[in-house]
Structure formats: C-alpha cells, structure tokens
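Trainee: need a structure here:
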Amino acid sequence: MSKTFYTTLIFLLLAGRVSFSQVADTYYLLKADQFYDAEKNTFVKNQEILIKNNLVVEVGSQLSPPPNTVVLDFGNATISPGLIDTHSHILLEQKIDESLAVDAMMVSSETRVLRAAKFARSYLEAGFTTIRDLGNSGQYLDLEVRNAINSGYISGPRMLVSGPIIGSMDGQIFGLPMADFDRISKQEYSMVSGVEEAKKAVREHIARGVDVIKILAIGNRLVLGLEEMKAIVDMAHSERVTVTAHCDRDWAAHNAIEAGVDGIEHAYGFKTATLEKMADRGIYVVPTYGSTETIRRYYELQNEPYTEEELQENASHWKKWILELKAAGLSIVAGSDAYFDMEIPRGGIGQTSHLGICGFRTVS
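Mentor: Now for the predicted structure:
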C-alpha cells in the first residue's frame, strides 16, 4: 500500500463524517471496521490511519501514535479515499427551463460566492475531497472561493480553478440582445481574437493564480484558430500550467489535439480515429455523461412519467461512448459538469454523474 498515494487524500467516512482541525501538529488516529485500498481495489480489515493536521502520514495496523493524539473510532464504518470531480461549476446554477445567461445576469457576484460556499460544503459532505472548477464563474470568483477554503473561512474540498474560460468572440451565451451579450460575455469569459490577445489572456490568468487554463475549442459557433490555441498551450506550458479544452463536437477537436492540449472535456460521440489520436498524444478525456439517475431526476422535476426501460434507452448513447473511450485506450477522468438546479445537493449531482462514468447502472 503506497503511503504517498494516501497523503494526497482526506478520507470519506461512509458511516459518519468528521471535520479535521488545521491547527499545527494536531494528530488524529482513525479506526474503522474496513479500509478500502483503492490501489489494490480491495477492502482491508484492522487498518488504522494516522493524520497530522490535514495530511495522512501512516496507514497500517496497530500504529503507535504520538501522545495526545485524538482517537476517532468509527466502529463498523468503512473508510475510503475521497472522490474527485474534475469538471464542476459551483459559481453557476441554471434552472431546467432557463437560459445559461439568466444566472450571470440576475445574480450578483456576492450572492454567487455565498451560494458557492454552500455548494462546496455539499461536495465535501458527499465525499468529494477535490474538485476542479472550470469557468462560468464571473471574473475570477472561483479564486475567491478557493482562497476562502484554503484560509479556513469556509468548508469545502480542495479546489483547482481555471478563472474565466478563454474563447473566441462568441463565448457560450446566446439569445441575448447585442448590448447585453457583450456585457455578460465579457463578465463570464476571456474572449480573444488573435495570437497576441490569446497570450495576454493566459498571462493574466496565471498572474491571478489559476491552477489550470480552460479554452473553448468551439463556442456557440466560432472556433479558436490553431495558432491561437498553440499560443495558449505554449504559454501555459512554459509556466507549468496545464490546458483543457471544452469540445463537444468531433470536427472541432482536431485543432485542440494538434495544439497539444492536455485534456478534452465532454467528447460527445467522437469518431474512433479522433479518440485514438487523443490516446496517442496522451490527452485525457472528461466525459461528463451522467447516468440513468440524472435522467430519472430530470423526469421527476418535469413531472413526466417514465419507465426503467426508457431510462436505459435514453442513457444508451452514454454507455456506447464510454465503451468507445475505453476501447481507444484513453485516460478517462470523472467529471459531472453539474450546474443545473436538480433540487438536490450539488455534491449529490456529482455522485450520480460518477455512477455513469465509473460503470454503475449505465455501463456493464
């Protein structure tokens, strides 16, 4: 069992949860009936976990903790590594029947940050210890939430954030009058035209303190050009920052692949040749496909009748795509793309998305 692996994780207590203090040199010894070893995909009995402040320092049986260690015995609970959602949007909430623009237009930055604090806590309570937040978060509001968590002002998982998504001049918001489109799009995105603007946007993002750069391989209609994408990737990589690309159409992915992005988000129905090219380049994919439970919740919110057969049929394309990703040899990373108001805790939406990606219900 690798100690290095576990030092990156805070553990989810499936039968009870505990919040760890960040006071220096405080030790906790966790005991429970079972311990899930994620590296070996097996459950281990009679294991203990020694935590110093917020880091795991030792895992084993009959450990010898320092004096004054707080012992937390959870009886027949199971201790498991925390979940990770690599595609979240905790500064955004969209009603099922609303446009993407409504939240940005009608909700103040202050309210969005306060609401995000609630969403962040719900992720933690659902067992997520890390989330990667990928835009639709105003002008760097995601950094405010991340920094508040890191400072101990609010409770939440570790956050890796992108700041405003870098894209072409049309962004992702449509259907607005021109004056409103210009104002809201500039609030939510970094829209660039040309190589120099693309480089400047990356410099600004890194100077502000983002953890990852996210680009729009395609927005509503316009694509970033190959040279613009190359400039973004080269600039980010020179500062040891990775780049991931929103891309939901196969034909639009090829410039992103050629530009050398590290990851692609969504990848809906990509052709086999495209997937194999991504695998050859070492590009990971975050499918964001959801699960039958996602569809079930949608039906319930709309008060529409459904059968279990209909749920499976509606999710069949996700199952097909997941199997194609696996067959191509791609690195598949779980991400929910949760931003709709499903009238359940945001962390719960992340859990249902993981069902589909990891193989439960929709994938055999």
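Trainee: CA only for contacts and neighbour counts going forward, please
Mentor: Fine.
Trainee: From residue 181, how far off is residue 75?
Mentor: 56 Å (C-alpha to C-alpha, to the nearest Å).
Trainee: neighbour count winner among those two?
Mentor: Neighbour comparison, residue 75 and residue 181: the larger count goes to residue 181, with 17 against 11 (by other C-alpha atoms under 10 Å).
Trainee: How much space separates that one from residue 171?
Mentor: Taken as C-alpha to C-alpha, the span from residue 181 to residue 171 is 9 Å.
Trainee: How about residue 215?
Mentor: From residue 215 to residue 171 the distance is 10 Å (C-alpha to C-alpha).
Trainee: Looking at those two, which has the bigger crowd around it?
Mentor: Set side by side, residue 215 and residue 171 show more neighbours around residue 215, with 31 against 26, by other C-alpha under 10 Å.
Trainee: three-state assignment of that one?
Mentor: strand (DSSP: H, G, I helix; E, B strand; the rest coil).
Trainee: State the distance from it to residue 90.
Mentor: In terms of C-alpha to C-alpha, residue 215 sits 18 Å off from residue 90.
Trainee: for residue 24, same thing?
Mentor: Taking C-alpha to C-alpha, one finds residue 24 at 30 Å from residue 90.
Trainee: The residue nearest to residue 39 when sequence neighbours are not counted: neighbouring residues, count only.
Mentor: Of all residues not flanking residue 39 in the chain, residue 1 sits nearest, at 7.3 Å (C-alpha to C-alpha, 6 or more residues apart in numbering). The tally of other residues near residue 1 (other C-alpha under 10 Å) stands at 11.
Trainee: How about the one 10 residues further on?
Mentor: Close neighbours of residue 11, defined as other C-alpha under 10 Å, add up to 22.
Trainee: so it sits right up against residue 59, yeah?
Mentor: No. If you go by C-alpha atoms under 8 Å, residue 11 and residue 59 don't touch, sitting 11.8 Å apart.
Trainee: So which residue of the protein lies furthest out from the middle?
Mentor: Distance from the centre of the chain peaks at residue 67, with 38.6 Å (C-alpha atoms, centre = their mean).
Trainee: Before we compare anything, build this one as well:
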Amino acid sequence: MSPHKEEPPVPWSTDTDVQPTKYNGRPRNVDAIDAIRYAENLQPPQYDIYGTHEDSKILFLDVNILDSTGAEPYPGDVLVEGEKFVAVGNVPNVDALCSDPKVRVVHGRGRTLMSGLGDAHTHFTWNGGDLDRLGDLGVEEHTLLTMRSAQCFLDSGYTMCFGAASAKKRLDVVIRDAINAGDIPGPRYLANGQEMARTDGELVGGITAFADGPDEMRQVIREHVELGVDNIKLSMSGEEVGR
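Mentor: Model prediction:
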C-alpha cells in the first residue's frame, strides 16, 4: 500500500484583476437533456393552446436580445409570424415591414427581449391567498384567486409552469383547460391535483388527499388521473416540517 500523499493547498488569489472566462457556446446541459427518453405512457398530453393567429406578424425593433443559448445579449430586431420566430437579430426588409399596416411594430428602445420563463414548482391555487384558510375558501372565490394568479405569472414573464399541487381537486385542471381554450390569460400549464399524504400529514386543513398504505395510494392516484391531472404530488412523510 503506497503511503498517503497530501496535495499542497491551492493558493488563494487576491488578484482582483482576474476575470472568469466567459462561455459563449450552447448551453452545456442540452445534450444530456436531449438524450433523456421516457416511456410514451408517461408523457403528458400534447395540448393545443389558443394562441396568436397564423397570419399575425409582430416586429420588435431595437431590442437587447437574450436568446437563451448561452450567448451574451446582443442588439437587434426580431420578427414573429404566427407562433414562430422567423428572424432574430437581423430582420430583412425592415422598412417594408414597418410600413405594412398588417404588421404590429413594437419599439423596444434598447429594452431586453428574452425567452419566456418557466416555473417548475407552481401553485396557482395557493398564491395570493391566506394559506391557513385555503381549505375554507369558497370554490367561487378560489376560482377567481386562481385566475388572477395565472395572469400574474404570465404578466411576470412566465410562459410555462408545472403545477406542484392544487388546493382543490379539479381547480388546477379547470384553469389549465380555460387557458388552453383562450378563455383566460395564463401560461402553458401542467395541472396537478391535491397533494397526497398520510392521515394527519396535511399542511393545512382541507387541501390534502389522504392515503395510508399502497392500496389507498393506488386508489387516490386513479381518482386524480380520472380528473385529468398531468402530475401528482406526494408528501410521503407529511407536511409538519413545512409549518
């Protein structure tokens, strides 16, 4: 057995002129994400969502473009036709587009234009309300609160959200379907049902689906699937730690 060799400590630099190397390539995690493959029966449905008319044209002029590729922001123009970006940075025939009455022109004046944000842990039905009283909130008032929450996310730049639990059984599903139909404003959304926990493991009263043991868990999950949820939320050890 060879003797243990201690490595000398790395010297701590106090040179304030040392700058980290900037990375301008594509995001480093793209290949790993693209390589992930899920079973078809585990894929969420491909929802059709009411959106911009296919003949729509929107031209953004003089914007600072953050294109989410890992590159530094850069100045330019952006043209959107229907739901597709057809030109980013350099837009051909800008003068003709600006004079076309069918083209909506947005003057950025140097403001940043970026990709929509995504939230991987969203509670539309919890935000903006009194958490301890969510279980007592009437379904009508709760629906209005959830609609306002969905619009707040969209207005804040979030265009896709992953539901992490719904305070009422079908509320996430109903809001998702209303967004997809164009009835209310909101981001693309994968809906959840009530979080599932063992008896006495709820965070607050009235917002939890209880399941003790594997048989009850299967039954509760089946009920959620029948409601049309995309995700399920398991709180295996209860929510006491969240208090």
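Trainee: circling back to that earlier point, residues touching the residue nearest to residue 39 of the first structure, list them.
Mentor: Listed by C-alpha atoms under 8 Å, 6 or more residues apart in numbering, the contact partners of residue 1 of the first structure are 37, 39-40.
Trainee: neighbour-wise, which of the residues you listed leads?
Mentor: residue 37 leads the contacts of residue 1 of the first structure on contacts (other C-alpha under 10 Å) with 16 neighbours.
Trainee: which residue in the second structure lines up with it?
Mentor: Counting by TM-score structural alignment, residue 37 of the first structure corresponds to residue 67 in the second structure.
Trainee: For residue 150 of the second structure, see how far away its match is.
Mentor: Applying C-alpha to C-alpha, the value for residue 67 of the second structure to residue 150 of the second structure is 24 Å.
Trainee: element containing the aligned residue in the second structure for residue 111 of the first structure, please.
Mentor: Alignment note: residue 111 of the first structure maps to residue 141 in the second structure; criterion TM-score structural alignment. Taking DSSP states H and E as the criterion, residue 141 of the second structure maps to helix 139-155.
Trainee: Which part of the first structure matches the helix or strand just after that helix?
Mentor: Sequence order places strand 158-163 as the next helix or strand after helix 139-155 of the second structure, per DSSP H and E. Strand 158-163 of the second structure corresponds to residues 128-133 in the first structure, going by TM-score structural alignment.
Trainee: mean deviation of that stretch from the second structure?
Mentor: Taken over the aligned residues, the distance from stretch 128-133 of the first structure to the second structure averages 1.8 Å (mean C-alpha distance after the TM-score superposition for the first structure).
Trainee: And that stretch, how far out from the chain middle?
Mentor: Offset of stretch 128-133 of the first structure from its chain centre (C-alpha atoms, centre = their mean, to the nearest Å): 6 Å.
Trainee: So what touches it?
Mentor: 9-12, 82-90, 123, 142, 156-162, 347.
Trainee: Identify those among the residues you listed that sit within strands.
Mentor: 11-12, 83-88, 158-161 (DSSP state E).
Trainee: could you point out the longest strand in the second structure?
Mentor: strand 57-66.
Trainee: which strands and helices sit next to that strand?
Mentor: Contacts defined by 3 or more C-alpha pairs under 8 Å, 6 or more residues apart in numbering; DSSP states H and E place strand 57-66 of the second structure against strand 74-81, strand 103-107, strand 112-114.
Trainee: what's the closest of the ones you listed to residue 241 of the second structure?
Mentor: Of all those, strand 112-114 sits nearest to residue 241 of the second structure, with 37.1 Å by C-alpha to C-alpha.
Trainee: quick one: the closest one aligns where in the first structure?
Mentor: By TM-score structural alignment, strand 112-114 of the second structure lines up with residues 78-80 in the first structure.
Trainee: That stretch: average distance to aligned residues in the second structure?
Mentor: Relative to the second structure, stretch 78-80 of the first structure is 0.9 Å off (mean C-alpha distance after the TM-score superposition for the first structure).
Trainee: quick one: contacts of that stretch?
Mentor: 11-15, 32-38.
Trainee: Please indicate which of the residues you listed are buried?
Mentor: By neighbour count, with 16 or more other C-alpha atoms under 10 Å, the contacts of stretch 78-80 of the first structure hold 11-13, 32-37 as buried.
Trainee: how many other residues sit next to the nearest residue to residue 134 of the first structure once chain neighbours are set aside?
Mentor: Counting by C-alpha to C-alpha, 6+ apart, residue 162 is the residue found nearest to residue 134 of the first structure once chain neighbours are left out, at 5.3 Å. Residue 162 of the first structure has 28 neighbours, counted by other C-alpha under 10 Å.
Trainee: quick one, which of residue 24 and residue 90 of the first structure is more surrounded?
Mentor: Between residue 24 of the first structure and residue 90, counted using other C-alpha under 10 Å, residue 90 has the larger neighbour count: 30 against 9.
Trainee: Now do the same for the more buried one: its match in the second structure.
Mentor: That one, residue 90 of the first structure, aligns with residue 124 by TM-score structural alignment.
Trainee: and residue 224 of the second structure, what pairs with it in the first structure?
Mentor: That one, residue 224 of the second structure, aligns with residue 205 by TM-score structural alignment.
Trainee: Am I right that that match sits in a helix?
Mentor: Yes. The assignment for residue 205 of the first structure is a helix, going by three-state DSSP.
Trainee: isn't it right up against residue 163?
Mentor: Yes. Assessed by C-alpha under 8 Å, residue 205 of the first structure is found in contact with residue 163 at 6.7 Å.
Trainee: about what we covered before: quick one: residues contacting the match of residue 224 of the second structure.
Mentor: 162-163, 213.
Trainee: Can you list which of these carry over to the second structure?
Mentor: By both residues aligned by TM-score structural alignment, their matches' C-alpha atoms under 8 Å, these still in contact after alignment to the second structure are 163, 213.
Trainee: What helix or strand is residue 237 of the first structure located in?
Mentor: Using DSSP H and E, residue 237 of the first structure falls in helix 226-238.
Trainee: start and end residues in the second structure for that helix, please.
Mentor: Going by TM-score structural alignment: helix 226-238 of the first structure matches no residues.
Trainee: give the contact list for the nearest residue to residue 231 of the second structure once chain neighbours are set aside.
Mentor: Closest residue in space to residue 231 of the second structure, ignoring its immediate chain neighbours: residue 192 at 4.9 Å, by C-alpha to C-alpha, 6+ apart. By C-alpha under 8 Å, 6+ apart, the contact set of residue 192 of the second structure is 163-166, 172-173, 229-233.
Trainee: Thanks a lot, catch you later.
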